Every structure is written in C-alpha cells, then in structure tokens.
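1. need a structure here:
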Amino acid sequence: MKKNIAIVMGGYSSEHDISIKSGNIVYAHLSKEIYTTFRIVVTKNEWYYWDDSDAKIPVDRSNFTISLNEETIAFDAVFNTIHGTPGEDGLLQAYFELLTIPQTSCNHYTAAVTFNKRDCISILKAYHIPVAENYFINKNQPINIDEITSKVGLPCFVKANRSGSSFGVVKAHTKEAIAPALKEAFTVDNEVIIESFLSGTEISVGVACFNGTPTVLGITEIVTENDFFDYEAKYLGKSEEITPARLTTEQNKEVEALTLEVYKALNMKGFSRTDFIFNNGKPYFLEINTNPGLSEASILPQQSIKKGISLAELFANEVEECLKLHF
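-> The predicted structure follows:
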C-alpha cells in the first residue's frame, strides 16, 4: 500500500514564495507510483491541502489530517520544505514530534539552534570550527559603534540573527553605515549579529544521508556580481554557481571533513547546506541551512544531479531515511 506523504510548504516568513517553489519541485519529482503525495500549504491564517485543481481543503491541526471525499487522510511522513519559520526554526518539528509523525528535517532542538546564528556559532566554537569575529546586540540596547568596530573591524556584516535568504543582511563599509544597517536588520529580527568581513572564495556544501550515513553531495563555488551573496545574487541571477568548486584536492578534503564535523556536532539529519569562505587559504564557517532550497536552480539539487543522483532518487531517499529513523 502506498504511503501518504505530506509535502509541507509556505510558512510565515519572507521566504514563503521560495518555499512554495521548493515544495512544488518535490511534488513534481517524488514518485506517484511509490507514494501518494499531498501539497500542504502553511500560512499564518490557514493550513490547507492544495490539490491539482487549486482547491483549498483545510487541515485539521489537532491531528494533522485532512477530510477528502468523506474519508479522513492521515500522513505516514512529512517532507518539510518550509524555509524560515515555522518549518526551519523548530516550531513545526516540535509539532510533528508531539504527533509522532516522521518528518524529513532535523529535530526541533537542532532546528532552533541552527536557525539562531548566534547560538549555532557559539556551539561550533566549542568544537573549534573556525568562524568570523562577531559581536551580538539586541534591539533597544545602547549602540557603541567604536566598540563594534574595534571588535569586528570594517567593512562588516550586520545580520538579522534569525532569518534566511539574506533578508536583513547589510554590508557596512564605514562607521556611519552601521547604525542604519542595524535599523534595517532590526526590522527583521530583534536580535542581530555583526561579523567581520572575510575576503575569499565562498563555497556551499550540500549533505544528504544515505543508509544512515551523512554524505557530501558536492561543493559549489559562489561568484557574485553584487557586493556579497545577497537575495538578488541567490534568486535573481546575479551570481554564478560553479559545481564542482575550483578548489585544490587538499582544500576539497579539508572542507568535506569540516562540513561533516559541523553536521555531526549539530546532531543534524536529512538535508543540509553549509556555507564557508576560504580566507587566506583557511575555510571559515558562515552558516548552515537545515531546509535548503530545492528548486531546480538551487544549489543542493544542482550538486545532486552532478553526482548522478536524480531529484526523484534524492527525494525518495529522503523520505525513506526519515521513515527508517522513526520506526
């Protein structure tokens, strides 16, 4: 009997539309011969099943079921494609854990930690993972520009602490630019992290699990037309993504090992995409995405295809891995 798989997409954040694209790619490629698939859209106002006729059938949030043709449909697993809250910050993971429904992404605690850049970096420092110099500040705290620049230098990155797709990220080149950059970042989150600028080759490393073993899918080099890898560079064609990255054999080995060390240190499962920058020949951790983009233009799918793994195979494996871990 075919298993019912809910492909959850949307979410409450500015990444809603990007998530819809990811979810639709999974829906298009996940085998209909093996699974019965359902697109479930999550918004602040409603959760609903989105069928092929564009009808909206409400989800019963008390048990995550839908009523279809006078039959109650329960789900054997959830393929989580929500970027941002509530699918990448632990809220949705905790909900499914309470309902004992297996889902593809990491557990609620790991999701919450990795979504919080400051907490994630603090943990990885204990594992001696190289990171940029950083400074933490919350909304309504006094701003000491001299203290900030003496710690992180110039230029620096001012980042909303809990955000994705480069929303709320500003590169400040001067002292005078820091205050307005903070003002912008605080429109996205009430916590901000300010990081030193590291110059070098930026790369992104995808990971998936096969037979319970975390495996690097590939290493992609990011060459942006903009000042940094911002929203335009990520989604509007203002960057070149080169897979495999133009690294030496030793650099490849080093960053693959470092990626898997990060993955294990954070108790990850499922997909991840970890970003690094090579500065003076040394890879520094930038961030980890626990629900990376899955559209055909996204980095992790590109890496999978280059490795000879079709999207149908990649997504089916993700479902089977989460079912094995649950039962």
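2. When you work out contacts or count neighbours from here on, use the C-alpha atoms and nothing else.
-> OK.
3. Next, the buried residues of the biggest strand by length in the chain.
-> In terms of residue count, the longest strand belonging to the chain (DSSP state E) is strand 213-224. Neighbour-count burial for strand 213-224, with 16 or more other CA atoms under 10 Å as criterion, is recorded at 214-224.
4. next one: stretch 303-316
-> In stretch 303-316, counting by 16+ other CA under 10 Å, buried: 303-304, 311-312, 314-316.
5. do stretch 319-327 as well
-> 319, 321-323.
6. could you dump the buried residues of strand 213-224 to JSON lines with distance to V26?
-> Formatted as JSON lines, those follow (distance: CA to CA, whole Å):
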{"residue": "P214", "distance to V26": "21"}
{"residue": "T215", "distance to V26": "20"}
{"residue": "V216", "distance to V26": "20"}
{"residue": "L217", "distance to V26": "18"}
{"residue": "G218", "distance to V26": "20"}
{"residue": "I219", "distance to V26": "22"}
{"residue": "T220", "distance to V26": "21"}
{"residue": "E221", "distance to V26": "24"}
{"residue": "I222", "distance to V26": "24"}
{"residue": "V223", "distance to V26": "27"}
{"residue": "T224", "distance to V26": "27"}
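7. which of those lies closest to P180?
-> Here the nearest of the buried residues of strand 213-224 to P180, counting by CA to CA, is T224; it sits at 23.8 Å.
8. just to revisit the earlier point, keep only those of the buried residues of stretch 319-327 that are in helices.
-> Secondary structure assignment by DSSP state H places 319, 321-323 of the buried residues of stretch 319-327 in helices.
9. Relative to L258, which of those is nearest.
-> E321 (23.0 Å).
10. dump the residue contacts of the closest one.
-> Taking CA atoms under 8 Å, 6 or more residues apart in numbering as the criterion, E321 is in contact with 104, 209-212, 270.
11. now what about stretch 81-95, what contacts it?
-> Against stretch 81-95 from outside (CA under 8 Å, 6+ apart): 7-16, 18-20, 22-23, 80, 103, 105-116, 163-164, 290-294.
12. what distance separates the start and the end of that stretch?
-> 15 Å (CA to CA, to the nearest Å).
13. again, but for stretch 116-136
-> 12 Å.
14. repeat for stretch 154-164
-> 23 Å.
15. circling back to that earlier point, buried residues in the helix or strand following the longest strand of the chain?
-> Proceeding N to C from strand 213-224, the next assigned helix or strand is helix 231-235, under DSSP states H and E. Within helix 231-235, the residues that count as buried by 16+ other CA under 10 Å are 231-234.
16. which one of the residues you listed is nearest N45?
-> Nearest to N45, judged by CA to CA, of the buried residues of helix 231-235 is Y231 at 26.0 Å.
17. want to put them side by side, so please do this one too:
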Amino acid sequence: MKHVAIIMGGYSSEYKISLLSGNVVYQSLDRSKYVPYRIHLFKNKWVFVADDEQEYPIDKNDFSIIYQGKKIIFDVVFNAIHGSPGEDGLIQAYFELINMPHTSCGYYQAALTMNKRDMLSVLKPYGIKTAISYYLNQGDVIDTEAIIQKVGLPCFVKPNKSGSSFGISKPKTSEELLTAIDKAYLEDNEIIIESFLEGTEVSVGVINYQGEVKVLPITEIVSENDFFDYEAKYMGKSQEITPARISEEVALKISEITKKIYIILKMEGFSRSEFILVNGEPFLLEMNTIPGLTNESILPQQAREANISLAALFDNAICLALDKS
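-> Next up is the predicted model:
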C-alpha cells in the first residue's frame, strides 16, 4: 500500500477550485492500492486534514506527519494545487530538493508555463502561432495609444501569472482598457495584453498515459459570457462540447501542435492547452499544468471520452511518478 499525499489549496485566488480537485482525487483513488491523505497547503499552514477534520502539521524538513503516534513519510505526492505554489514551480523545486516523487511536471516547466509571456516567447521560434501581444510591468508608463495601435480593440488584458480567468477583461474602449489594466494588477505585477482573435475556442488535454504521450479528445468551449471567464468556467455559463465540432483535418492539426508543444517543453504529467481557431489555424493562448480535476472539469471530460476513468487517470499519474523516482 502506497501512502499518497494529495496536496490542495495553495496561495492564489484559485484555492477553492484546488480544494474541489483535491477532494475528487481523494475520493477516486483505489483504496486497495493507496492510502490517500488530504494535505492542505496555505501560506499560514501546511497540514494533513483527517476524516474527522482534525489538522496535523506537516514537517517541512521531509514532508512528513505524525499521526496516531506514528511518523508517516509519503511514497508520492499527487499535486492538485492550481496557481502558486503548485503550478509555478515552487513546490516542484521543494520536492526535488527532498527527493519526493510527485505527479506534476518539473519546476522549470511549471515556472515557464505559468508565465504566459515567457512560454509564448519560447514557443514562437517553433512556429507556434499566438496573438499579437503587448507587455506591461507594474510601474510602467501606460501609453493607451501605443497599446491600441499594436493590439487593436477589443483586446484581452490578462495577469501574466494567474489562472481560472481571474483578473481577465475584454476592454472595447481606451477608458475600459485602463480599468482592465488596474483589475489585472490586482492579481499580478506583470500584464499581457493580447489582440482579440475571432474564432472558436478549444481546449486540448495531453497526458503521458502508460508511458506514451497521448492527446485527449478536443473540447469546444461556447461561453454565454463575452469570453470564457470565471463564471463561464465554474458557474455553468458555458457549454463544453467534447469532442469539438470541427473537421477531422483541423482536429488532427490541433492534436499534432499540442503534442509538439508538450514534447518541446519536455512536459510530464497533465497539461491542458487553450487555443483559438481562426480559419482552421490554431493560435495558442496558454497551457495549464495542473488543470481542474473535478468530474465537471475539462480534462476529466476528455479522459472519459477516451474511455479513461478518473480512477485510471489518477492511478496512471501516480504510477508514472513512482516509476521515474
């Protein structure tokens, strides 16, 4: 029986989504193979939460706990933290230092993909298409005329390092642009402003399944809102159609590009990439390395379409983590 620490929570606005994901993993793991533990990681505490909701502190020296009079050192960590520190490389670097196997990608890949503008810069030389972008750091002079001249209106204003669509706006005027920049700065001190791409939004999951890179069926996203924002993602204001209503030819093109990105970046574990399809050409928006893992989340939907159950999906991730340790 392997002792599995399922880490959830985190330091960002996404902590509630992470707790939902982590609890689904906890409920889904095969109890004949694994002893799962819910581990909450917050800025003010790292604790194991027992079934009676009692909390036991984590010893950060070796990521162990004392429970029922015994010291438990985990065999593997299942990472279900969206945002910092689970998706930005911090926790991956810590686990590497203490030699703890975990289900997510390496610390460099996590840091790179969390930073939208750095990731897009790395991929552009490989021919990966992206929106036209303009970058701002907090404190920079805001020249709305220069921004509009480069990216046009409407455009998208995004925090550079955040997920779940927190802080994202779609301004249509120069006044709205300034408001959008202020909103994005509440989430991050770096901003990426991108040209608006008119087209179909799709989301593509990639996993290493039984030792092979596998692209999952593509999901088409139809938002009731102006774009795929937090409400659309988590409050039922969107339709997620799997498989996407696109031709086989376009689906093959997207799958090949998504797999290419996964391999270029030397990814491991889960990834979910977002694209806008413009006249059949995929433009990359971002990649998530700890995508949502609830029953309603996109990657589990795609796995189901590929006849992979949640239990099999999570078991595979743990086996791969243990195999590479």
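18. What value does the TM-score take for this pair?
-> With the length set by TM-score structural alignment, normalised by the length of the second structure, the two chains reach a TM-score of 0.99; 325 aligned residues with a CA RMSD of 0.7 Å.
19. if we can go back for a sec, make JSON lines from the buried residues of stretch 303-316 of the first structure and add secondary structure and distance to A132 of the first structure to it.
-> Formatted as JSON lines, those follow (DSSP: H, G, I helix; E, B strand; the rest coil; distance: CA to CA, whole Å):
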{"residue": "Q303", "secondary structure": "helix", "distance to A132 of the first structure": "26"}
{"residue": "S304", "secondary structure": "helix", "distance to A132 of the first structure": "29"}
{"residue": "L311", "secondary structure": "helix", "distance to A132 of the first structure": "34"}
{"residue": "A312", "secondary structure": "helix", "distance to A132 of the first structure": "37"}
{"residue": "L314", "secondary structure": "helix", "distance to A132 of the first structure": "33"}
{"residue": "F315", "secondary structure": "helix", "distance to A132 of the first structure": "34"}
{"residue": "A316", "secondary structure": "helix", "distance to A132 of the first structure": "37"}
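20. F285 of the first structure: which of those is nearest?
-> The closest of those, once distances to F285 of the first structure are taken by CA to CA, is Q303, at 19.4 Å.
21. what's the nearest residue to that closest one once chain neighbours are set aside in contact with, if anything?
-> Nearest residue to Q303 of the first structure in three dimensions, chain neighbours excluded: G218, at 5.1 Å (CA to CA, 6 or more residues apart in numbering). G218 of the first structure makes contact with 205-207, 243-244, 300, 303-304, 306-307 under the criterion CA under 8 Å, 6+ apart.
22. What of S12 of the second structure?
-> 82-84.
23. Now compare the contacts of G218 of the first structure with the second structure and keep only the conserved ones.
-> Counting by both residues aligned by TM-score structural alignment, their matches' CA atoms under 8 Å, those that remain in contact in the second structure are 205-206, 243-244, 303-304, 306-307.
24. and which of those is nearest to R61 of the first structure?
-> Closest to R61 of the first structure, out of all of these and judged by CA to CA, is G206, at 32.3 Å.
25. Next, the contact list for the closest one, please.
-> Residues in contact with G206 of the first structure (CA under 8 Å, 6+ apart) are 216-219, 271-274, 299-300, 303.
26. again, 6 Å this time
-> G206 of the first structure makes contact with 216-218, 272-273, 300 under the criterion CA atoms under 6 Å, 6 or more residues apart in numbering.
27. Taking the chain centroid, which residue in the first structure is the extreme one?
-> Going by CA atoms, centre = their mean, the residue of the first structure most distant from its centre is E70, 36.9 Å out.
28. measure the residue nearest in space to the middle of the first structure to T81 of the first structure for me?
-> Residue closest to the average C-alpha location in the first structure (CA atoms, centre = their mean): N289, at 2.7 Å. Distance of N289 of the first structure to T81 of the first structure, given as CA to CA: 12 Å.
29. cool, P130 of the first structure as well?
-> If you go by CA to CA, the gap between P130 of the first structure and T81 of the first structure works out to 29 Å.
30. cool, K56 of the first structure as well?
-> According to CA to CA, K56 of the first structure stands 19 Å off from T81 of the first structure.
31. Which of the two has more residues huddled nearby?
-> Between K56 of the first structure and T81, T81 has the larger neighbour count (other CA atoms under 10 Å), namely 29 against 15.
32. Check the alignment and tell me where V77 of the second structure lands in the first structure.
-> Matched by TM-score structural alignment, V77 of the second structure corresponds to V78 in the first structure.
33. quick one: secondary structure of that match?
-> At V78 of the first structure the chain is in strand, as set by DSSP: H, G, I helix; E, B strand; the rest coil.
34. which residues touch it?
-> V78 of the first structure touches 5-7, 103, counting by CA under 6 Å, 6+ apart.
35. Pick the one among these closest to K44 of the first structure.
-> Relative to K44 of the first structure, and with distances defined as CA to CA, the nearest of the contacts of V78 of the first structure is I7, at 17.3 Å.
36. Neighbours of the aligned residue in the second structure for T174 of the first structure, how many?
-> Under the alignment (TM-score structural alignment), T174 of the first structure pairs with T173 in the second structure. By other CA under 10 Å, the residues close to T173 of the second structure number 14.
37. swap in the one 5 residues further on?
-> One way to gauge burial is a neighbour count; for L178 of the second structure, by other CA under 10 Å, it gives 15.
38. Strands along the stretch 101-250 of the first structure, start to end?
-> With DSSP state E, counting those that start in this stretch applied, the stretch 101-250 of the first structure shows strands at 134-138, 156-160, 169-172, 191-196, 201-210, 213-224, 239-242, listed in chain order.
39. export the ones you listed to TSV and tack on distance to L98 of the first structure?
-> Formatted as TSV, the strands of the stretch 101-250 of the first structure follow (distance: least, CA to CA, whole Å):
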stretch	distance to L98 of the first structure
strand 134-138	32
strand 156-160	29
strand 169-172	34
strand 191-196	28
strand 201-210	24
strand 213-224	26
strand 239-242	39
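40. what about these, which gets the closest to N63 of the first structure?
-> strand 201-210 (28.4 Å).
41. if we can go back for a sec, which among the ones in helices among the buried residues of stretch 319-327 of the first structure gets closest to K282 of the first structure?
-> Nearest member of those to K282 of the first structure, counting by CA to CA, is E321, at 33.2 Å.
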